[in-house]
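Enquirer: I would like the atomic coordinates for the input below:
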Amino acid sequence: MEAVQETGNLIASDKVQGTNVYNAAGDNLGSIHDIMIDKPSGKVAYAIMSFGGFLGIGNQYHPLPWSVLRYDTDKGGYVVNLDKRQLEGAPAYDIDLEPAWGDRAYESRIHDYYGVGPYWSM
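Expert: Below is the predicted model of the structure:
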């Protein structure tokens, strides 16, 4: 028997991966590469969005605080209140590097950029 991957309000992490991310104007900004979950609380902390590049060259990952995403059933993807210009200046890392997860100063800069409180204080 195959595990249920999606219900009305729940979705398996492997179904989130590859989901498109749009801005409020409907522009496709990228797609979810991965999600980061806070082990102690079980909360989803970040959606890691693949943004930019061509054919995988020059791609960067943008950690988006989970709280800035809203799922839109009509689009079948997540919507953020950002435009491409704002993402170009957002915290990001190259696909072959690992950011400083667990470093509260690094993660605070991400949350400050998006103007939301950190997941560990919610």
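Enquirer: can we go C-alpha only for contacts and neighbour counts from here?
Expert: Will do.
Enquirer: show me what contacts the nearest residue to K43 once chain neighbours are set aside?
Expert: With C-alpha to C-alpha, 6 or more residues apart in numbering as the criterion, K43 has its nearest non-adjacent residue at 5.7 Å, and that residue is I37. With contacts defined as C-alpha atoms under 8 Å, 6 or more residues apart in numbering, I37 is in contact with K43, V44, A45, Y46.
Enquirer: rerun at 10 Å
Expert: Residues in contact with I37 (C-alpha atoms under 10 Å, 6 or more residues apart in numbering) are K43, V44, A45, Y46, A47, W66.
Enquirer: what's the answer for E88, then?
Expert: Neighbours of E88 in contact, by C-alpha under 10 Å, 6+ apart: F51, G52, Q60, H62.
Enquirer: The last one - that's part of a strand, no?
Expert: If I follow you right, that is H62. Yes. Counting by DSSP: H, G, I helix; E, B strand; the rest coil, H62 is found in a strand.
Enquirer: Please give the structure of this sequence too, so both can be compared:
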Amino acid sequence: MRRLHLKPLVASALLFGTLTGYGNAYAQGAPQAITEKRTDVVQLASGYRASKLNGADVYNRNKDTIGTLDDLIVSPSGDRGTYAILSVGGFLGMGKHLVAVPFNDLQINNRRVVLPDATKKSLEALPEFKYAPD
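Expert: Now for the predicted structure:
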């Protein structure tokens, strides 16, 4: 005579019912709205990764080196865009001056970053950018 073990079956059924019954539960306690938008992933993949641009020299239209790309920052509200943080001046990391310029002002071609109308002096005249504490 074959014995059927019901306890594991009942426990599995209860667990499955519990998990499926809470399928609409939210981890943060509030519903989230997600807007889906189709993205051309092939075109996107041909873009420039921030990690690869970090540390790139920034030139003006006269091919003068005017700074280094230190970072990219997306504004907290998202509606103000992305900013490039440039390191200007200094020597061996000492005395450098960080400034923020709109990312859209940069021209990028084969990892060559150009801010056409800028000079070291014009960038150094911008307000100094300071990172917010973590």
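Enquirer: TM between them?
Expert: Scored against TM-score structural alignment, normalised by the length of structure 1, the superposed chains reach a TM-score of 0.61; 88 aligned residues with a C-alpha RMSD of 2.3 Å.
Enquirer: which of the contacts of I37 of structure 1 has the most neighbours?
Expert: Neighbour counts for the contacts of I37 of structure 1 (other C-alpha atoms under 10 Å) peak at A47, which has 24 neighbours.
Enquirer: Structure 1: helices as residue ranges?
Expert: Shown for structure 1, the helices assigned by DSSP state H span residues 13-16, 84-88, 104-114.
Enquirer: Looking at the ones you listed, which is nearest to G77 of structure 1?
Expert: Closest approach to G77 of structure 1 among the helices of structure 1 is made by helix 13-16 (8.9 Å; C-alpha to C-alpha).
Enquirer: Can you check which part of structure 2 that closest one sits on?
Expert: Per TM-score structural alignment, the counterpart of helix 13-16 of structure 1 in structure 2 is residues 50-53.
Enquirer: Report the contact partners of the most centrally placed residue in structure 1.
Expert: In structure 1, the residue lying closest to the centroid (C-alpha atoms, centre = their mean) is A47, at 2.3 Å. Residues near A47 of structure 1 by C-alpha under 10 Å, 6+ apart: 16-17, 31-37, 61-69.
Enquirer: Generate a ChimeraX selection restricted to the buried entries among those.
Expert: Per 16 or more other C-alpha atoms under 10 Å, the buried members of the contacts of A47 of structure 1 correspond to this ChimeraX selection:
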select :16,17,31,32,33,34,35,36,61,62,63,64,65,66,67,68,69
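Enquirer: picking up where we left off before, what is the most widely separated pair among the contacts of E88 of structure 1?
Expert: Maximum pairwise distance in the contacts of E88 of structure 1, criterion C-alpha to C-alpha, is 9.9 Å, between G52 and H62.
Enquirer: rewinding a little: now render the contacts of I37 of structure 1 as CSV, adding distance to V79 of structure 1.
Expert: CSV is the format used below for the contacts of I37 of structure 1 (distance: C-alpha to C-alpha, whole Å):
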residue, distance to V79 of structure 1
K43, 19
V44, 16
A45, 17
Y46, 14
A47, 12
W66, 11
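Enquirer: Which members of the residues you listed are the farthest-apart pair?
Expert: Within the contacts of I37 of structure 1, K43 and A47 form the most distant pair, 11.6 Å apart (C-alpha to C-alpha).
Enquirer: Touching both of the two, which residues are there?
Expert: The contact lists of K43 of structure 1 and A47 share M36, I37, W66, where a contact means C-alpha under 10 Å, 6+ apart.
Enquirer: Which stretch of structure 1 lines up against the strand ranked longest in structure 2?
Expert: For structure 2, the strand reaching the highest residue count under DSSP state E is reported as strand 65-74. Taken onto structure 1 by TM-score structural alignment, strand 65-74 of structure 2 occupies residues 28-37 there.
Enquirer: With structure 2 overlaid, how far apart is the matching stretch on average?
Expert: Compared with structure 2 after the fit, stretch 28-37 of structure 1 shows a mean deviation of 0.9 Å (mean C-alpha distance after the TM-score superposition for structure 1).
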